[in-house]
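Colleague: Got a sequence here, can you build the structure:
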Amino acid sequence: MSSAHQPSAPVAARVIRTAELAPQPWANGRGRTREVYRQLAAGSTESTLWRLSLADIEATGPFSSLPGMDRYLLSAAPVRLRLSIDGTEHELRHTQVVSFAGDARVSTVAVEGCAQALNLMVRTGLRGGIEVLRGDADLPVTVATAATIAYVVLDGTVTLDGRPLRRLDAVLPGAEESALVLRDAVVARIQVEVP
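Modeller: Prediction:
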């Protein structure tokens, strides 16, 4: 299930229940991913500005190569995940983030159980990133918030305008301000500077 960005923002913030998204095979066929959201370049039906997805990683092996994109990967499950990126090993624990070029040589070296990775892919030349928020916070959510394009629940109690959110649910800001409330929570704030 894929959602291409519309030219105008929705009036209210939108909740995407990641658990309801159908898994699709990786480009190289070695894993599964759920596309949370994709924004296309203005006037295009194929050119991606950024894409947010959640991957299941259960085995070692190479990642797909994505030339022309920069990638940000957050370990979204409480299991250790070890990656090799251009020959350098990185051991990621829950909520740790690593970034790399889309055409880097990346492979899973070791995984304990079923790992999950929250992936942000941004067209090279655009600035992006994943910031992890922890604890209690009352956040105004709107498209007017500079560069923030999504929030993803990783743990704890989170509500949007009083509606409870589940682990891995995503929130896309709308034109109207909504209230995102975190209580003893961990949330990923996804940022992309879109021209």
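Colleague: CA atoms for contacts and neighbours, from now on please.
Modeller: Fine.
Colleague: residues in contact with Asp86?
Modeller: Going by CA atoms under 8 Å, 6 or more residues apart in numbering, Asp86 touches 104-106.
Colleague: my bad, should have said Leu120
Modeller: With CA under 8 Å, 6+ apart, Leu120 has these contacts: 50-53, 71-73, 129-130, 190.
Colleague: now Tyr37, what's its secondary structure?
Modeller: Put simply, Tyr37 is strand when judged by DSSP: H, G, I helix; E, B strand; the rest coil.
Colleague: The contacts of Leu120 into JSON lines, with extra columns for secondary structure and distance to Ala110?
Modeller: Below are the contacts of Leu120 laid out as JSON lines (DSSP: H, G, I helix; E, B strand; the rest coil; distance: CA to CA, whole Å):
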{"residue": "Trp50", "secondary structure": "strand", "distance to Ala110": "28"}
{"residue": "Arg51", "secondary structure": "strand", "distance to Ala110": "26"}
{"residue": "Leu52", "secondary structure": "strand", "distance to Ala110": "24"}
{"residue": "Ser53", "secondary structure": "strand", "distance to Ala110": "21"}
{"residue": "Arg71", "secondary structure": "strand", "distance to Ala110": "20"}
{"residue": "Tyr72", "secondary structure": "strand", "distance to Ala110": "19"}
{"residue": "Leu73", "secondary structure": "strand", "distance to Ala110": "16"}
{"residue": "Gly129", "secondary structure": "strand", "distance to Ala110": "25"}
{"residue": "Ile130", "secondary structure": "strand", "distance to Ala110": "23"}
{"residue": "Ile190", "secondary structure": "strand", "distance to Ala110": "26"}
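Colleague: To compare with the earlier structure, here is another sequence to fold:
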Amino acid sequence: MHILSACDYPTTPWKNGGGTTRQILIAPPGATLEDFDYRISMASVASDGPFSYFPGVDRQLLLLDGKGLLLQRGDGSNSLLQIDSQPLAFPGEEAITSQLQDGPVTDFNVMTRRGRYRQQTERLTVQGKLNVHSDDEVLLLMLAAGSTLEVYREDGRHCQLRTHDAVWQALAVGLTLFSAEGADVIVVRLNRQGAA
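Modeller: Sure, this is the predicted structure:
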């Protein structure tokens, strides 16, 4: 179990140069935006504009804070992301332009190289105790909102997360989450393509 502190996330420029992102996790170690297997990040979006082009990459996006982000899709449709929205899945090569609804937002982004990894991302509300089963190659949890979150493993190890901190593990081990005051948690599951 690895604890990732929000204050330690490195900041990197967007692929299209239109802003910056805070990288939470990338694989393999030392990978770049051109050759990663998977990448998890969060970004502050302060202006309207096009998304970066990521051919061969599957993406999921959700909102961490802000009033909303309208995505104008390549097929002419629109998708509105808000705080209570579930993750939006789309291919990285899709032409998308974003429009802020009422001020800046912070988003959470999961990208996997198509054919190498598949992803599942969800948002959970934790009030009291919640068990999270895992038979995944990689499991990452991030405290999206709430003051603290207690995380316990089956082997007795535990940690405490603060807002935007994350914990990840590369073993299929279940976790127990606890929050007395209530917490908004993002769960990301990553598995190799073709794996059982």
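Colleague: between the contacts of Leu120 of structure 1, which is closest to Ala19 of structure 1?
Modeller: Ala19 of structure 1 has its nearest neighbour among the contacts of Leu120 of structure 1 in Ser53, at 11.9 Å by CA to CA.
Colleague: can you tell me which residue in structure 2 aligns to the closest one?
Modeller: Structural alignment (TM-score structural alignment) places Ser53 of structure 1 against Ser41 in structure 2.
Colleague: what sits against that match?
Modeller: So Ser41 of structure 2 contacts 21-25, 108-110 (CA under 8 Å, 6+ apart).
Colleague: Derive a ChimeraX selection command for the buried subset of these.
Modeller: In ChimeraX, a selection of the buried entries from the contacts of Ser41 of structure 2 looks like this (16 or more other CA atoms under 10 Å):
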select :21,22,23,24,25,108,109,110
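Colleague: For the contacts of Ser41 of structure 2, which ones persist in structure 1?
Modeller: On the basis of both residues aligned by TM-score structural alignment, their matches' CA atoms under 8 Å, what survives of the contacts of Ser41 of structure 2 in structure 1 is 21-25, 108-110.
Colleague: Tell me the counterpart of Phe51 of structure 2 in structure 1.
Modeller: Checking with TM-score structural alignment, Phe51 of structure 2 has Phe63 as its match.
Colleague: Same check on Val185 of structure 2?
Modeller: Checking TM-score structural alignment: Val185 of structure 2 goes with Val187.
Colleague: again, but for Val167 of structure 2
Modeller: Checking TM-score structural alignment: Val167 of structure 2 goes with Val171.
Colleague: Number of residues surrounding the match of Phe51 of structure 2?
Modeller: 21 (other CA atoms under 10 Å).
Colleague: Val181 of structure 1 versus that one, what's the distance?
Modeller: Relative to Val181 of structure 1, Phe63 of structure 1 is positioned 35 Å away (CA to CA, to the nearest Å).
Colleague: Pretty sure Val45 of structure 2 sits against Pro104.
Modeller: Yes - Val45 of structure 2 lies in contact with Pro104 (CA atoms under 8 Å); the separation is 5.5 Å.
Colleague: between the two, who's got more neighbours?
Modeller: Val45 (21 against 18).
Colleague: re earlier: would the match of Val185 of structure 2 count as being in a strand?
Modeller: Yes - applying three-state DSSP, one finds Val187 of structure 1 inside a strand.
Colleague: circling back: most neighbours out of the contacts of Asp86 of structure 1, which is it?
Modeller: Using other CA under 10 Å as the neighbour criterion, Val106 leads the contacts of Asp86 of structure 1 with 21 neighbours.
Colleague: Find the residue closest to the residue mapped onto that one from structure 2 in space, skipping its chain neighbours.
Modeller: Counting by TM-score structural alignment, Val106 of structure 1 corresponds to Ile96 in structure 2. Leaving aside its sequence neighbours, Ile96 of structure 2 sits nearest to Arg73 (CA to CA, 6 or more residues apart in numbering; 4.9 Å).
Colleague: residues near the aligned partner of that neighbour in structure 1, how many?
Modeller: Under the alignment (TM-score structural alignment), Arg73 of structure 2 pairs with Ile85 in structure 1. The number of residues packed near Ile85 of structure 1 is 19, by other CA under 10 Å.
Colleague: surely Ile85 of structure 1 meets Arg105?
Modeller: Yes - between Ile85 of structure 1 and Arg105 there is a contact under CA under 8 Å: 5.7 Å.
Colleague: corresponding residue for Ile24 of structure 2 in structure 1?
Modeller: So, by TM-score structural alignment, Ile24 of structure 2 is matched to Val36.
Colleague: From Pro23 of structure 1, how far out is the closest residue to that match other than its chain neighbours?
Modeller: Leaving aside its sequence neighbours, Val36 of structure 1 sits nearest to Ser53 (CA to CA, 6+ apart; 5.0 Å). As judged by CA to CA, Ser53 of structure 1 and Pro23 of structure 1 stand 10 Å apart.
Colleague: Which neighbours do those two have in common?
Modeller: By CA under 8 Å, 6+ apart, the residues touching both Ser53 of structure 1 and Pro23 are 33-35.
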